[in-house]
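Trainee: Everything below, folded, please.
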Amino acid sequence: MTSRRSWLRNSVLGLAGSTLLTPQRLSALRGHQHRLDGELSGDPDSEKYWALVREHFSFAENLRYFNNGSLGACPTYVVEATNAFRATLDGFPSKYMWGGWQDQKEAVRGKVAAMLHVSPETIALIHNTTEGMNLIASSMDLAAGDEVLLSNHEHTSARIPWKYWQEGKGVVLKTVNLPLIPEGPQEIVEAFRQAITPRTRVISLVHLTNTNGMILPVKAISEMAHAHGILVAVDGAQSMGMINIDLEDLGCDFFTSSSHKWTFSPKGMGVFYAREAAQKHLRPLIVCRGYEDESIRRLENYNTRNLPELLGLGAAMDYRNLIGGEEIERRIYALKAYLREAIAQDERLVLKTPGSDLLSAGIQTVELREHQVGEVKQKLADEFHIDCRPMGSHGLNGLRISLAIYHTKADVDYLVEALRQVLDA
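Mentor: A predicted model of the protein is given here:
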């Protein structure tokens, strides 16, 4: 209860005050805050609780959305807050674009830093993971013959920046092949260990794969890399918001994520982290007045940007804090266990995601035997209004199922029954 009272008092909207939003808009949004506070004061282990959370998301009629790994949705509260900020900006554009919301911007930075257990001076508020990976790859002062290690599960937006910015200089991009279902985290660590040579300068790796939801042991890899003087960059697009992350504990040098996936912020917002000792390596992608700033804010110096979406990220952080990061993670793992148990006895459905909670969480990829995944995906969409992602890389013929806090166990039952009906047809 104390944390919920703090949420009402310290939210981005609370900081806004009547000087930034019209009294009518501020009153309506604060009323929404109080309603959420009342609704989410129940038992987070109850299905009724998560059914209430589901009502905070306004999906299209009849849609069962299992594709959060591609793009998340905003809770209605975040949508309304963002729209209120947008109306305020359009009411006095120059005031709020350049300086009027400075305290609010810093409040958002602080909320993101708190979620990741780091200093605000290590956090830049950018647009998405792709920008963050370009920022890292373009900044590295590498020479011909130097090596960058990337796993075979890297997203194209994490691999192509290295190819574009460094390969033409003669930098070698080495692929580390990972097992699809490793026996344990150490098997992944060992794959990277064997790939390291005296010319290895950077390890760039995904935290949680978008292919089959495998979690990579970033902490152990970072410790090993640093023992060899190697920098570690992490693509956290699928992990941030899904599982609790302590970046100080993980020990990586750089971490970037799109907040419009598992933290449910407005689209086009992202987060960039750079360990203070590693910030010296970074050069901004965009420069304008103020480029001399030595703080991490120099990386987000766009002059004009969509500030309502940035403040909407703050509202998304407030919403997350109201539920609680530990409760969210526990719910994700409960849904994972429920799904895996539901399909375990059906020989036509083969899980291609590691079962251990150390190695996977809210993304589970289910391979289909004797059916083409594209056809099954389309039938699920057309006949059952289910959206999920077909996955064909790495020899998979699977459906990637994203489990999020807006799902109930009844939603999982509906998905599994629909799958069985399609396979029976």
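
Trainee: Only C-alpha atoms from now on, for both contacts and neighbour counts.
Mentor: Noted.

Trainee: how many neighbours does the residue nearest to residue 366 when sequence neighbours are not counted have?
Mentor: Using CA to CA, 6 or more residues apart in numbering and skipping residues adjacent in sequence, the residue nearest residue 366 is residue 351, 4.6 Å away. When neighbours are counted by other CA atoms under 10 Å, residue 351 registers 18.

Trainee: so residue 351 makes contact with residue 363?
Mentor: No. Using CA atoms under 8 Å, residue 351 makes no contact with residue 363, being 11.1 Å away.

Trainee: distance of the residue nearest to residue 366 from residue 332?
Mentor: Distance, residue 351 to residue 332, using CA to CA, to the nearest Å: 17 Å.

Trainee: do the same with residue 150
Mentor: Residue 150 is 28 Å from residue 332, by CA to CA.

Trainee: likewise residue 243?
Mentor: 8 Å.

Trainee: quick one: common contacting residues for these two?
Mentor: residue 361 (CA atoms under 8 Å, 6 or more residues apart in numbering).

Trainee: What are the buried residues along stretch 243-252?
Mentor: By 16 or more other CA atoms under 10 Å, the buried positions in stretch 243-252 come out as 243-245, 247, 250-252.

Trainee: Please provide the structure for the following sequence as well, for comparison with the first:
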Amino acid sequence: MTSRRNFFKKAGAIGSLATISPVFAKDVEQERVFTIKNIENAASKVQHLSPEEAAKDEDFWYWVQKAFVQSPNFINLENGYCSAQPTETMNALFKNIQYINELPSFYMRRNQQADREEVKKQLAKLAGVSTEEIMITRNTTEALETIIFGLQTLKEGDEAIMTNQDYGSMLEAFYLRARRYGSKNVIISLPLHPKSNKEIVDCYEKAITPRTKVILVTHMINLTGQILPVKEIAEMAHAKGVEIISDSAHSFAHIDFKIPDLQCDYFGTSLHKWLSTPLGAGLMYIKREKIKQVWGLYGETGFADDDIRKFERIGTHPCWTNLTISNAIRFHNAIGAKRKEARLRYLKNYWAEKLKNNPKIILNVPLEAERSCGLGNVAVKGLSPTQLADILYDKYRIFTVGIETEAVKGIRVTPHLYTTLEELDAFVRAMEEIARTS
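Mentor: Okay, here's the model as predicted:
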């Protein structure tokens, strides 16, 4: 297998061959960038394989790795914050910036809305929903806080259920809402290694009272990578008249699903994580019949209460990021959603299986296929998460992030599609040496 380290030497020359016209320019077909074609060609050679078999085909994944350029100065195993963009997507972004910069106000006044609607069509198809139910946001936080602060159904004295493993910004948003409007937050705990979906569902069900109006469920927990059974939780909650908000920041374009599969009422995600768009792209979904019961975060009187576009007036923003989402979707589809999920899970399991029996090492992520994918969490006994992350970077040049909360203590490890097995072997060797000497 060709090493990505050797590939870096050629990356500049390869990248210079790629030219991208603006997303909606007429000549886009004549300027097809080679990375998508190469990945599609490589994918055609593994289409007879199951996703799990294709996940281990290093010849195929070499072509995917070639599409990215990463720093040779360290091994990046912290892709959960945001993902690198493929070189092709970067070039698309630069071209879209140039395109809009040549038109500025003309584009903003004449073309912006139509282009946004076209991108929404592509996102809606990817997500399995209607364009009338989604809005392009800048991140998950903007999407979910628009919902959290806008919910008209959550009144003084009403309760919202969440867990101590939910994302901090969402917990803080509910905390602020409670201070402002007198609602009550019910914080529950979840097991790190559940024995069944029922065990998880029961945790939420036991917390429901007659005053419960909404449950926040993190689809893939950002601390550990555990995947929660959102559909089963939603079925239980809806039977009791309780709504569901799905925080899917880490699951969208990571595991293969459509939003309706979750049966949630509200949904938010960041596209600059696992879809690998430019920074500052997210998605908000509200079930069509629920839109009218959510206040907009900003003033807008030009659309009806049940029109998702009432949320879109957020002021001037970098439209070139929205345009470039189209390229990221094409790249994602060229790989294949099921194949991508299987590869990310294979990468997590590759290092986790090698470390799980070490008595000095603690895995904070369940390894069953239905309970986790590419994101994981691990600890070394005797070291704090910060100490472990510092040793990995300072001594071994491996970048991770320390997670230290009431519920979880360990480092988050998030390889991406460009991560090689040699890099994961280096991580395993480093962890074993640290465990021996700590």
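
Trainee: For the aligned partner of the residue nearest to residue 366 of structure 1 in structure 2, give me its contacts.
Mentor: When structure 2 is aligned by TM-score structural alignment, residue 351 of structure 1 is paired with residue 363. Counting by CA under 8 Å, 6+ apart, residue 363 of structure 2 makes contact with 352, 356, 377-379.

Trainee: now residue 285 of structure 2
Mentor: With CA under 8 Å, 6+ apart, residue 285 of structure 2 has these contacts: 133-135, 266-268.

Trainee: cool, and residue 122 of structure 1?
Mentor: 113, 273-276, 296.

Trainee: just checking, residue 135 of structure 2 touches residue 307?
Mentor: No. Residue 135 of structure 2 is beyond contact range of residue 307, at 10.5 Å (criterion: CA under 8 Å).

Trainee: Residue 191 of structure 2 pairs with which position in structure 1?
Mentor: So, by TM-score structural alignment, residue 191 of structure 2 is matched to residue 179.

Trainee: next one: residue 335 of structure 2
Mentor: So, by TM-score structural alignment, residue 335 of structure 2 is matched to residue 323.

Trainee: thinking again about what came up before, and the gap between the residue nearest to residue 366 of structure 1 and residue 336 of structure 1?
Mentor: 11 Å.

Trainee: Repeat that for residue 214 of structure 1.
Mentor: 13 Å.

Trainee: swap in residue 133 of structure 1?
Mentor: Relative to residue 336 of structure 1, and taking CA to CA, residue 133 of structure 1 is found at 29 Å.

Trainee: residue boundaries of the strands in the stretch 101-250 of structure 2?
Mentor: Along the stretch 101-250 of structure 2, the stretches classed as strands by DSSP state E, counting those that start in this stretch are 134-137, 159-163, 184-188, 212-218, 243-247.

Trainee: for those, which one sits closest to residue 320 of structure 2?
Mentor: strand 134-137 (12.6 Å; CA to CA).

Trainee: got the contact list for the closest one?
Mentor: Counting by CA under 8 Å, 6+ apart, 120, 124, 143, 280-286, 308-309, 311-312, 322 sit against strand 134-137 of structure 2.

Trainee: one more time with 10 Å
Mentor: 116-117, 119-121, 123-124, 127, 143-144, 146, 266-271, 280-288, 308-312, 314, 322, 325 (CA atoms under 10 Å, 6 or more residues apart in numbering).
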